[in-house]
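Asks: let me see the structure of the following:
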Amino acid sequence: MKRFPLIALITFCSVASFVRADELQQYIELQRQAFSTCLTEKAQAALEAGVSQARIDNEFSNLNFVPRVIELDRSQPEFVSTFPDYFSKRVNQWRIDKGREKFQIYREFLNELTEKYGVPGHYIISFWGLETNYGGFKGTMSTLDSLATLACEPRRATFFTQELFLALKLMDRENLNKAQMQGSWAGAMGHTQFMPTAYTNYAIDGDNDGIVNLWESEKDALASAAHFLWKLGWTPGLRWGREVSLPEGFDYSLAGQASRPIAEWNSLGVTKTDNTPLGDIDIPAKLLIPAGASGPAFLTYGNFRTILRWNNSEFYGIAVGQLANRIIGGAAIVAPLPDLPKYSIAQMAEVQRNLNSLGFDVGGADGIIGPATRSGLRAFQASNALVPDGFPSPETVELLRSLAKQ
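Replies: Predicted structure coming up:
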């Protein structure tokens, strides 16, 4: 019987899809066996990348393989998250009230940050609230152990190796120790959940004590968030977007497409939620309908794209913007959040396969509803006299299934 080297088996398994739990556990055991050898190689690479010999000697002998990190990295949600479910869990009354409290506590400091970086304080507080519940949960997993585990896992080894080395350099730069460096399973750290790259490049000293500590110093975290958003391209004086009302008979195929000037949306009958005109303003805006034609509609501006550079999720971006609004007394979403069907990943993969089979190319069938799938859904809906909102309504899903069987 032909035998393969351990590293070859690991590399092969790293691109496999683990259908059964026992397959994943076998793979994790292979990773465990290779971990020590991997660390020896990483230690030499760390030295070549500029990590101090003292730091390597002190930390590499104490790095641990964490099976749970691999499990979380390879786990997939069973169901597709809907916007109403996502939003209602994140922009809730507790988070609004706590955000208002934090906004008042740090109002003077936030004004200083706004003057320096152009980012209004309520947005900074909103990011903080969504990332860690205002510091209430910053993660409990060892950052170094998590990064080392992922750096030795072939699938994204290059990325996490760089993050591990930067984390080690940060320990010297900011006088940090392993015990305090805890965060998410993927290595995100502190009040604002910065990866080591973001920590290295954008975190700043907000409390003027000479060090940058995103776990212990709230001022460091708030200042770093403002600095990060400024570097990402935040435009001073521009809001993230707004909820809007769409006229009867609106062409929903325009949603999710290229930005248009606000004046053009105004001419198409799009209004503020109080039915007043948007105005004749030459600012590009993109229309989003995250829950389909039955849910709320939003026009999003340039700063929304900046939010997405922090976390590339439209649901996240709307939650940040709307929580920021509520923190300073803005209105709740006017349109009701619809009671949407709870689709599984497998059901959405079927939708993608059916679209492909009918000539609406959406790429692979991974069960994730991204821009390509929404575009395919809009094209299918438009060709079958359905509302072309790119949303997998029960009517759309059933018609797809029926036509694909013919």
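
Asks: from here on, contacts and neighbour counts on C-alpha atoms
Replies: OK.

Asks: can you tell me the helix or strand for the closest residue to I204 other than its chain neighbours?
Replies: Nearest non-adjacent residue to I204, counting by C-alpha to C-alpha, 6 or more residues apart in numbering: S224, 5.2 Å away. Assigned by DSSP states H and E, S224 belongs to helix 218-232.

Asks: cool, L130 as well?
Replies: Counting by DSSP H and E, L130 is found in helix 121-132.

Asks: burial of the closest residue in space to G187 that isn't next to it in sequence, as a residue count?
Replies: Excluding its sequence neighbours, the residue lying closest to G187 (C-alpha to C-alpha, 6+ apart) is T143, at 4.9 Å. By the criterion of other C-alpha atoms under 10 Å, T143 has 26 neighbours.

Asks: thought T143 was touching A179?
Replies: No: counting by C-alpha atoms under 8 Å, T143 does not reach A179; the two are 9.1 Å apart.

Asks: which one's the longest helix in the protein?
Replies: Of all the segments of type helix in the chain, defined by DSSP state H, the longest one is helix 21-48.

Asks: so which elements touch that one?
Replies: For helix 21-48, the elements it packs on are helix 6-14, helix 53-59, helix 67-74, judged by 3 or more C-alpha pairs under 8 Å, 6 or more residues apart in numbering; DSSP states H and E.

Asks: on contacts alone, who are the packing partners of the first one?
Replies: Spelled out, it's helix 6-14. helix 21-48.

Asks: structure for this one too, so we can compare:
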Amino acid sequence: MRPLPLFLALCLAGPASAQTCGGSFGGFVDALRQEAIARGHAPDSVTRFFAPVRHDPAVITADRKQGVFQMPFVDFARRLISANRMQKGRQLAKQYDATFERIKREYGISRGVLLAFWAFETDYGAVQGDFNTLNALVTLSHDCRRPELFRPQIFAALELFEKGDFSPARTTGAWAGEIGMVQMLPRDILDNGVDGDGDGHVSLKTSAPDALMSGAKMLSELGWRPNEPWLQEVTLPQGMDWAQTGLRTVKPASEWAGMGVQARHGQIAGDLPASLLLPQGRNGPAFLAYPNFRVYFEWNQSFVYVLTAAYFANRLEGAPVFNAGTPARGLSDTQMKDLQRKLAARGYDVGEIDGILGAGTRAAVQDVQQELGLPADAWPTRDLLNRL
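Replies: Modelled structure (predicted):
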């Protein structure tokens, strides 16, 4: 499952929310009940909602294990983009053609984008997660690692329960509390849920039109620019200034074209702002990332996941398989953590020492490569680690 999305909310201040995390689990749930009543929810509704809640240790275990995002892009993409997912995606594009056409009209979002999320989040609805959602949200809120992310979702789930769209005992989903075919948190369902099939309910677990329309509305609210591209594979000229690559540098696409960057499929998108991405350095695949690409990070924070989802959307719409090139061998988990510690010691903000090549680590690597006179393509190698 994906790591937690960037849907941050502040906990309410005051006596009713004083116990923000930790302590006895029973006492924590009692405090949640009191806070819910203080928020104006009917006591009987609150009692029924919280009655079945239990602590789930498996949720905490899952929260600590996200090693798949340590894989490099080429390996990750090959693992997730199977022939079966390609075939199934094309079949579903035809089956729900009317829904996708409606999404295109109302939100300006291409069908490949939603199909890719649908595939990666739940294998087109087949694997939606079997964690009890309320147990997951309360367990993660009780845990003191990131309670501010999860606690507001409990009260959003309570609102869904009062609408008849959430069962405390039976609603299941991902370990992090996401529900349905495209995995949305309760707050996002309240804010962006769409009754796509017209039955009077938003059922993201059982209705593909509801899930797809809701996902499209959420992307739109997150800033998706209608009818614009998101990612495009390109080829690069000799003598490229690698220090200009990465998300920190943005130029008009026409300027990249003037530097010799060429599209492998289709045309460079005029004067749209774009960044040149080299997920595995100057000898690996290369992509131009347009403004809509950055919206993906509002759905998921993992660079390798985001890039793979954006690329898969292109593939579902006819783009060729990327040119993997011959990238230099990357670092192992242990080596990557060692690199992160060394970068942090030099004053760079690489975030958590987790062995994952995220945006912060990439930016630090690129800066240090420039400092050491190496090609600044943001791809860490054993040679770089040895020099540090």
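
Asks: report the aligned residue range of the second structure for stretch 300-316 of the first structure.
Replies: Under TM-score structural alignment, stretch 300-316 of the first structure corresponds to residues 289-305 of the second structure.

Asks: chain center to the matching stretch: distance?
Replies: Centroid separation for stretch 289-305 of the second structure versus its chain: 7 Å, with C-alpha atoms, centre = their mean, to the nearest Å.

Asks: again, but for stretch 288-302 of the first structure
Replies: Distance, centroid of stretch 288-302 of the first structure to centroid of chain: 18 Å (C-alpha atoms, centre = their mean).

Asks: if we can go back for a sec, for the longest helix of the first structure, list every residue counted as buried.
Replies: 24, 27-28, 30-32, 34-36, 38-39, 42-43, 46 (16 or more other C-alpha atoms under 10 Å).

Asks: now do that helix and helix 6-14, the angle between them.
Replies: Per axes from the mean of the first three to the mean of the last three C-alpha atoms, to 10 degrees, the angle that helix 21-48 of the first structure makes with helix 6-14 is 120 degrees.

Asks: now the angle from helix 21-48 of the first structure to helix 67-74?
Replies: Using the same axes, to 10 degrees, helix 21-48 of the first structure lies at 100 degrees relative to helix 67-74.

Asks: re the thing from before, enumerate every residue touching whatever residue of the second structure lines up with the residue nearest to G187 of the first structure.
Replies: For T143 of the first structure, the aligned position in the second structure is T133, judged by TM-score structural alignment. Contacts for T133 of the second structure (C-alpha atoms under 8 Å, 6 or more residues apart in numbering) come out as 168, 171-179.

Asks: what do you get if the cut-off is 7 Å, keeping everything else the same?
Replies: Counting by C-alpha atoms under 7 Å, 6 or more residues apart in numbering, T133 of the second structure touches 171-173, 177.

Asks: same check, this time on G193 of the second structure
Replies: 202, 214.

Asks: who touches the regular element (helix or strand) spanning A98 of the second structure?
Replies: Element membership for A98 of the second structure (DSSP H and E) is helix 97-107. Residues from elsewhere that reach helix 97-107 of the second structure (C-alpha under 7 Å, 6+ apart): 109-111, 209, 213, 216, 220, 226.

Asks: let's go with 8 Å and repeat that
Replies: Under C-alpha under 8 Å, 6+ apart, the answer for helix 97-107 of the second structure is 93, 109-111, 196, 209, 212-213, 216-217, 220, 226-227.

Asks: superposed on the first structure, where does the longest helix seen in the second structure end up, distance-wise?
Replies: The longest helix of the second structure (DSSP H) is helix 147-163. Comparison of helix 147-163 of the second structure with the first structure after fitting gives an average deviation of 1.5 Å (mean C-alpha distance after the TM-score superposition for the first structure).

Asks: was I right about L246 of the first structure contacting W265?
Replies: No: with contact defined as C-alpha under 8 Å, L246 of the first structure and W265 do not form a contacting pair (9.6 Å).

Asks: could you pull out the strands in the second structure for me?
Replies: 131-132, 172-173, 231-235, 251-252, 262-263, 273-277, 287-289 (DSSP state E).

Asks: centroid-nearest residue for the first structure?
Replies: The centroid of the first structure falls nearest to N311 when counting by C-alpha atoms, centre = their mean (3.5 Å).

Asks: how much space separates that residue from A186 of the first structure?
Replies: 14 Å (C-alpha to C-alpha, to the nearest Å).

Asks: still on that earlier bit, export the helices and strands packed on helix 21-48 of the first structure as CSV, with columns for distance to L355 of the first structure and mean neighbour count.
Replies: Converted to CSV, these look like this (distance: least, C-alpha to C-alpha, whole Å; neighbours: other C-alpha atoms under 10 Å):
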stretch, distance to L355 of the first structure, mean neighbour count
helix 6-14, 29, 15
helix 53-59, 51, 14
helix 67-74, 27, 15
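
Asks: mind putting those in CSV, distance to W215 of the first structure included?
Replies: Shown next, in CSV, are these (distance: least, C-alpha to C-alpha, whole Å):
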stretch, distance to W215 of the first structure
helix 6-14, 33
helix 53-59, 20
helix 67-74, 21
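
Asks: about what we covered before: out of the contacts of helix 97-107 of the second structure, which is nearest to T122 of the second structure?
Replies: Compare each of the contacts of helix 97-107 of the second structure with T122 of the second structure using C-alpha to C-alpha and the shortest gap goes to L212, at 12.6 Å.

Asks: excluding covalently adjacent residues, which one is nearest to the closest one?
Replies: L114 (6.6 Å).

Asks: for Q19 of the second structure, give its distance to Q370 of the second structure.
Replies: 48 Å.

Asks: do the same with V113 of the second structure
Replies: To Q370 of the second structure, V113 of the second structure is 35 Å away according to C-alpha to C-alpha.

Asks: next one: G200 of the second structure
Replies: As for G200 of the second structure, its distance to Q370 of the second structure is 58 Å (criterion: C-alpha to C-alpha).

Asks: comparing the two, which residue is more hemmed in?
Replies: Neighbour totals were compared for G200 of the second structure and Q370, and Q370 leads with 15 against 9 (other C-alpha under 10 Å).
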